[in-house]
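Q: Structure of the sequence below:
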Amino acid sequence: MEIATKKPELLAPAGDYSCFRAALKAGADAVYIGGQKFGARAFAGNFSDEEVVEALKEAHFYGKKLYLTVNTLLKQEEIKQLPDFMEPFYKAGLDGVIIQDIGALSLLGNCFPGLELHASTQMTVTDVRGAVFLQKLGVSRVVPARELTLPEVEALCRESGMEVEAFIHGAMCYCYSGQCLFSSLLGGRSGNRGRCAQPCRQPYRILTEKAGDECYPLSLKDMCTIQFLPELIKAGIDSFKIEGRMKKPEYVAGVTSVYRRRVDSFLADPENDKGVSEKDMHMLSSLYIRSKISGGYYYRHNGKEMVTLKQPGYAGCDDEVLRAVQTELLDKELSVPVVLKAYLHSEAPLRLEAWIMGEAEHEEDGAAGGSSVALEGQMVQTASNRPLSPADVQKQLGKTGGSGFRAERILLDMSDQVFLPVKALNEARREILEQLKEKQTAKWERHEEISRTPSCGKEDKESGRPEERKQTRLYASVHNAAQLEACIQEGAERIYLSHSCLYGMTEDFLRKAGKERTGSEWFLSLPVILRRDDEGRLAKIADVLKTGIFDGVQISSPAGLQWLDEIGWQGKVALDHRVYVWNRETYDFWEKQIDTYCAPLELNRSALFELPGEKQEILVYGNIPMMVTANCIRKTAGGCLKEKGKRAASENMVRLLDRYRTEFPVETDCGYCYNIIYNSVPLSLHAYLGEIAEKRVGAVRMDFLEEDVAAVRERIAVFRRLLNRKKGNEEPLPDINWKFTTGHYKKGAK
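A: Here you go, the predicted model:
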């Protein structure tokens, strides 16, 4: 790789205003913050609306950028508030907004055409296809999943045509960001809503062939890339992102300053890189680090070396380091170099000019450029006693403390024997610096009228449910051949086959089974995560799709749809619940591209029924996937099947045992090398099927994971009977012989 000529942006976090100032003082090029709504750190201090505007002015005054996080999923009532929430920030010159929700992305793009749209890491972008898909929506920058290797990130930089913002330091989620429902399902606090309770930091036992000792297998070490930062620069990454909106100012300032020095030092002389000093390495290792630090996924795919098996909590901070950060960084006063020029001649008003140093055309004579201001003050008098000396004038004009400016040069054009009260000089200095600051920050303000078309969230839309009740269809999702045959026998109208089924089913078997289906559709479910190394496996899936066995394809990411377009797929497309449709704006974006969508698993019944119903399917049975992870539970336990030349079958699962003796199934997909951690008991909405059918939902879906043939047939029969029960039928519910949860159907996630 050749050394990139561009200098990467250093992007620091700020959970409150003190952290924001700490980031600026430490040398950040840009800062990302959250407002009072829609940010994925609900428990950070966050910024009031007034503070966001003030931070924008301050950042722009110092030549820095400010990005706002809108990286949560938005319900219908919330997304209607988004344009009004964003308008004052847009007008104040907001540099960019970091977004998770596709509906929010579409809405903000329509309302604020001059606003940069950045795709959050919560959007789980894992390959170039995902980035290119988002580029079509107006996204200019993508924050890829932290699980990507350096070659994968480099490919994004090279092939996507977009800016790439990559994490370089901070806490690591065990799950692919945006794919986690663990906290949501166990505690009602959703990571997709910025309220994660961090169940990944709790102890578990790994149950393989035998039970392991209690440890913390889901708690990753914090990322620290300082040692190989030159390689990240050479890869062409546009923005280096530091995690930590929940951290203190000392962390923000200390970490930012170390990476600032490292970037600047390397770019100043890349051929003679001196590496990282012991002092800087000690600072990074002493500021709110969880156990030992790790390089993240840039140079490794997974492994127990990345996990804090014994100590998930934050280690204490070195007091000496904290004091150094305070004195060297936090106590420092920020300032912009300014040139002041004063004209003092008897019987003429004081004239004072000011401009940012380096922005004047001819600084010697004061003919300043675009950032100059001038004013006239009091009349200058002829001195009767003690005249003003040049030293007196320079002393008063140099008192710029607290203004944000630093008088780097003071030029004088003055006569002898002149007099002006010191107070007049001071007042003129304060006033002109205020004017200069206002002029400097006004450059970023936007003054155009904001569009208020229906596409900008002001118009309530109908739910899109047909007036007459149609028969709600019953769909099923299967993991093996036995489940497939049971669903065919029970007459499921649509069957989703996991891609893992292809490991054990021949084309002849699928064709034979396909002849037995009576009126049912078959959809092939693509892998949840698609990455650069999966091209060979995707080619085999493409060959299967060409056989005509499958009527449709179920996708779990926008990258899946991009791939289907590339291979010329003409069949149906279904969205899994992992492609979140929380509001009408998101549905409107997808409507013409899909046949059906599975409703989100975190919405309650009221929010579900606000969404269009004809293409909607609601998951009513099945173990809910709570985490999709690049790290591997089995490998952490020392039993990687891929390294042993084996492949994990769906019936050969690992399990996690928590401190309450609850077991969570873990599917190890060794073909695509990721884990899916499922809830301990299935969701079962059997008691609400009548209500769901009355709301004219298009279909209900049953997901089967480890159920045997008898269980599959029994449960489909029960659900079919309840689904077809007429309104007013007082027949009691059948006895249910399985443990279950109703998930978020009644209350929804916070």
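Q: switch to C-alpha atoms for all contacts and neighbour counts from now on
A: OK.
Q: Which positions in stretch 553-565 come out as buried?
A: Of the residues in stretch 553-565, 553, 554, 555, 556, 557, 558, 559, 560, 561, 562, 563, 564 count as buried by neighbour count, 16 or more other C-alpha atoms under 10 Å.
Q: now, among those residues, which is nearest to residue 209?
A: Residue 209 has its nearest neighbour among those in residue 556, at 31.3 Å by C-alpha to C-alpha.
Q: if we can go back for a sec, so which of the buried residues of stretch 553-565 are in strands?
A: 553, 554, 555 (DSSP state E).
Q: Including distance to residue 578, could those go into TSV?
A: Output for those, formatted as TSV (distance: C-alpha to C-alpha, whole Å):
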residue	distance to residue 578
553	14
554	11
555	9
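Q: can you tell me which residues contact residue 656?
A: 204, 205, 206, 207, 662, 663, 664, 665, 666 (C-alpha atoms under 8 Å, 6 or more residues apart in numbering).
Q: Looking at the buried residues of stretch 553-565, which is nearest residue 379?
A: Using C-alpha to C-alpha, the buried residues of stretch 553-565 come closest to residue 379 at residue 558, 68.9 Å.
Q: distance of the closest one from residue 575?
A: In this view, residue 558 and residue 575 are 9 Å apart by C-alpha to C-alpha, to the nearest Å.
Q: between the ones in strands among the buried residues of stretch 553-565, which is nearest residue 24?
A: residue 555 (42.1 Å).
Q: what's near enough to touch the closest one?
A: 525, 526, 527, 528, 561, 573, 574, 575, 576, 579.
Q: again, only this time at 7 Å
A: By C-alpha atoms under 7 Å, 6 or more residues apart in numbering, residue 555 lies in contact with 525, 526, 561, 574, 575, 576.
Q: quick one more, to check against the first:
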Amino acid sequence: MAWRCPELLAPAGDWECARAAVENGADAVYFGLERFNARLRAHNFTEADLPELMAYLHSRGVRGYVTFNTLVFADELASAERSLRAIVAAGVDAAIVQDIGVCRLIRQISPDFAIHASTQMTVTSAAGVDFVRELGCALVVLARECSLAEIAKIRTATAERPLPLEIFVHGALCVAYSGQCLTSEALGGRSANRGECAQACRLPYELVADGERVDLGERAYLLSPQDLAGIDLIPELLPAGLASLKIEGRLKSPEYVASVTRVYRQALDRAAAELEKTGPVDPASYYALEMAFSRGLSTGWLEGIDNQRLVHARYGKKRGVYLGEVLRVQEGTVELVLEAPLKPGDGVVFDGGRPDEPEQGGRVYMVEMHHSLARVGFGRGDIRWRRVQPGDKLWKTSDPELERRVRRSFAPGAAPFQRPVHLQVSGRPGEALVLEAQDESGRLVRVQSSLPLAEAHKHTLDTERLAEQLGRLGGTPFKLGALDNHIEGAVHLPVSELNRLRREVVERLIALRAEPLRWQSHPTPAAPRVNGEAPTLAEPELIALVRSFAQLDAVLDSGLRTVYCELEDVRQYRRAVERARAAGATLFVAPPRIAKMGEEWILSQVRASGADGYLVRNYDHLHYFASERCVGDFSLNVANPLAAKYLKERYALERLTASYDLNVAQLSALLAGAPPAWFEITIHQHMPLFHMEHCVFCAFLSEGTDHTNCGRPCERVEVQLRDRVGSAHPLKADAGCRNTLFNARAQSAAEYVQHLVGLGARYLRVEFLNDPPERVGTVLDSYRKLLAGQMSGSELWRELKLFNQLGVTRGQLPY
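A: Now for the predicted structure:
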């Protein structure tokens, strides 16, 4: 059975990577510019590169997408608009976008320019697909955490109004939901939502359960998933109806791009041609993938949740191909049974399962085989042999011969990757021969001979002869696909004329393909400020978020009018509502941060509480609680007035929590760009760092794979993850069994509150995590004094440092 082959989308961090992708069979590439892209550490392209880059890609039949996939702050909208206009004018095929406000900005600039919803938008359900479609997106990149079964449910639920779906099929996996990770921002001021991820997930952590360190042996990289490799699932991905399969790696080398793209191109072509006869992936392909870059390969979440398999926790950096276990160590050599080929010149590393010690490795100088045993030698001084022991695992990290072979695929002068072209020939004796060429995208050119066709007595232009002559497309981006011969009668044309026609049709088709796309464009600039009601002059209101009944009672005793409640067991919300009503307070309850297909029962339980309102956190919540009082939470990533206006007006939200990516200057710009009464600002909290589908409780405190067989240790044990500097970060599970790791230290905006109030901020939130009830009352009383002018921000800051054993942090808030 034949299937429509999805687009193969490859990364391009620079020109060399773009050529590597094109020459190894990518249908499209994605790349970033100097700003507003989620991989600022890549070399990236400039706006001035766009015309040349797009002409190159299009001439080769390859689409190009710009990654405009970061949050954009209020004071950056004018700059973002200029960049977007350059992107539209250059004929880029689409922009991959995270920010809701940027989607609105693009539609102000151009009514038809294609928008792709980035995986940073955290779309996990049909409601998310509907949301981005209404926003104006032409395609959505689903969250990496979606399984094939969940993707099928999304397609079924959106069948009446389908939107093309894209998924990641290979590369590094973020342990946290993309667009929902605040770790780099909170701990180092480098926001993942701004392209500056510091990869804290790849560092070692200790597991602390009920205050005691858990001995996990050599497992220390508790948050570092194996890399994604969906190569074995290609036969299942084709009938899934996906529009695009995406390879991760804009920070990777051109050799990585070339190797991985070629492996998937070959697998897709094989599967599309004969799906039912496709056998297992050949070992050479696996070898190429592992040598390109690998922390271990798995299918990620595509086959469902398996917490034991996702994170092996032995290492967090590139390994490559496993060679075997060291049996004997002598000065200068080791002995082992090789499980993969090894030759002099290859690079290796020894893994001793001791993540706190430097690893040993280097180039192999000698490989001697004695039956099944290999003796491997190294150069003098390359290895510190006292750190290599029997039992260590040996990995091949470099294969120079393979790297040279891969580089030849995209080196200058290499044979270009060829795409099929459909030729049609027509004519009759006494008239010109007409040659039409159509590429895979439907572009059509027509040329005709300068000589008329003559009647032939021999060497007739039959289909075989035409294919032989016109199919000589070596050195061009084309290969002969179908050939339709509509010539009437027996005719002849000189070979030289056929060659000229072939050259002309190739040149004209390349030129046609290189022409930029023509998108519509509106000249009116976007307004940096949005309209709304006049700023309120009401007194600032303090709102508390609690995570236990003891905290709830303490807040109610303090007399606060509005309280938010977030409990792991959503069935307990009804009891929380009853307590708040009895105290005369308004209670909003919070559903879990992620919603997936089949989890509607959780939202039903939340609504059954009869709460006064809901703290909505995702697209499902916006739809499900549309008729209720709602406040948008920080996870909606509102960073600019355009995003705020769309969400507030489209979904009638009472207010929106400002993104946690904003510092005080950026918060100030947001309050200046839209009515301050629209916003709620969190001034005290333990910042949520990682929000994960990966369940640490299940993976390391049970032998189960998921919630069905883990025994639910999350209900019995208090867990923290201790980092390299000794901070023990609390870990919580929610009703969907997703984990959130919170910052050990509370973050306070005490020193900036009066400034924000002076700008019109009126809704200020204080969040509690594991705080005992006596501290809850004390903290709230102190912030009330601050708002009343009875205490300065610096005085409160010093007081908070005394309250909290670990002190407090300003986090990302300073200017």
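Q: overall similarity of the pair, as a TM-score.
A: Once superposed, chain against chain, the TM-score is 0.84 (TM-score structural alignment, normalised by the length of the first structure); 682 aligned residues with a C-alpha RMSD of 3.4 Å.
Q: I'd like to know which of the contacts of residue 555 of the first structure are buried.
A: So, by 16+ other C-alpha under 10 Å, the buried ones in the contacts of residue 555 of the first structure are 525, 526, 561, 574, 575, 576.
Q: Which of those residues fall in helices?
A: residue 561 (DSSP state H).
Q: I'd like to know which of the buried ones among the contacts of residue 555 of the first structure is nearest to residue 223 of the first structure.
A: residue 526 (30.3 Å).
Q: What is the equivalent residue in the second structure for that closest one?
A: Under the alignment (TM-score structural alignment), residue 526 of the first structure pairs with residue 591 of the second structure.
Q: which ones are touching that match?
A: 603, 606.
Q: could you measure it against residue 288 of the second structure, distance?
A: 44 Å.
Q: check contacts around the counterpart of residue 9 of the first structure in the second structure.
A: Using TM-score structural alignment as the criterion, residue 9 of the first structure maps onto residue 7 of the second structure. For residue 7 of the second structure, the contacting residues are 27, 243, 244, 245, by C-alpha under 7 Å, 6+ apart.
Q: In strands, which of the residues you listed fall?
A: 244, 245.
Q: Of the contacts of residue 7 of the second structure, which are still contacts in the first structure?
A: Counting by both residues aligned by TM-score structural alignment, their matches' C-alpha atoms under 7 Å, the members of the contacts of residue 7 of the second structure that carry over to the first structure are 27, 243, 244, 245.
Q: Spell out the secondary structure type for residue 400 of the first structure.
A: State at residue 400 of the first structure, reduced to three classes by DSSP: H, G, I helix; E, B strand; the rest coil: coil.
Q: Pretty sure it sits against residue 406.
A: Yes: Residue 400 of the first structure is within contact range of residue 406, at 6.0 Å (criterion: C-alpha atoms under 7 Å).
Q: out of those two, which sits in the more crowded spot?
A: Set residue 400 of the first structure next to residue 406 and count neighbours by other C-alpha atoms under 10 Å: residue 406 wins out with 20 against 17.
Q: For the stretch 401-550 of the first structure, just list every one of the helices.
A: Ranges of helices within the stretch 401-550 of the first structure are 422-442, 481-489, 501-504, 507-516, 535-546, based on DSSP state H, counting those that start in this stretch.
Q: any idea which helix or strand carries the aligned residue in the second structure for residue 716 of the first structure?
A: Under the alignment (TM-score structural alignment), residue 716 of the first structure pairs with residue 780 of the second structure. Under the criterion of DSSP states H and E, residue 780 of the second structure resides in helix 773-787.
Q: Buried ones in the helix or strand that comes right after that helix, by neighbour count?
A: Of the helices and strands lying after helix 773-787 of the second structure in sequence (DSSP H and E), the nearest is helix 793-803. Of all the residues in helix 793-803 of the second structure, those buried under the rule 16+ other C-alpha under 10 Å are 793, 796, 797, 800, 801.
Q: residue ranges for the helices of the stretch 51-200 of the second structure, please.
A: 77-89, 100-109, 126-135, 148-157, 183-188.
Q: what's the closest of the ones you listed to residue 262 of the second structure?
A: helix 148-157 (23.5 Å).
Q: mean shift of the closest one relative to the first structure?
A: Mean deviation of helix 148-157 of the second structure relative to the first structure after superposition (mean C-alpha distance after the TM-score superposition for the first structure): 1.7 Å.
Q: equivalent range in the first structure for that helix?
A: Counting by TM-score structural alignment, helix 148-157 of the second structure corresponds to 150-159 in the first structure.
Q: just to revisit the earlier point, what comes into contact with the helix holding residue 780 of the second structure?
A: With C-alpha under 7 Å, 6+ apart as the criterion, helix 773-787 of the second structure contacts 550, 551, 554, 555, 558, 791, 792, 793, 796.
Q: Next up, the contacts around the first one.
A: Going by C-alpha under 7 Å, 6+ apart, residue 550 of the second structure touches residue 773.
Q: how close does it get to residue 773 of the second structure?
A: Taken as C-alpha to C-alpha, the span from residue 550 of the second structure to residue 773 of the second structure is 6 Å.
Q: Max pairwise distance over the kept ones among the contacts of residue 7 of the second structure: which two?
A: Across these (C-alpha to C-alpha), the longest gap, 11.5 Å, separates 27 and 243.
Q: These two: which has the busier surroundings?
A: Set residue 27 of the second structure next to residue 243 and count neighbours by other C-alpha under 10 Å: residue 27 wins out with 22 against 19.
Q: Show me what that one aligns to in the first structure.
A: Under TM-score structural alignment, residue 27 of the second structure pairs with residue 29 in the first structure.
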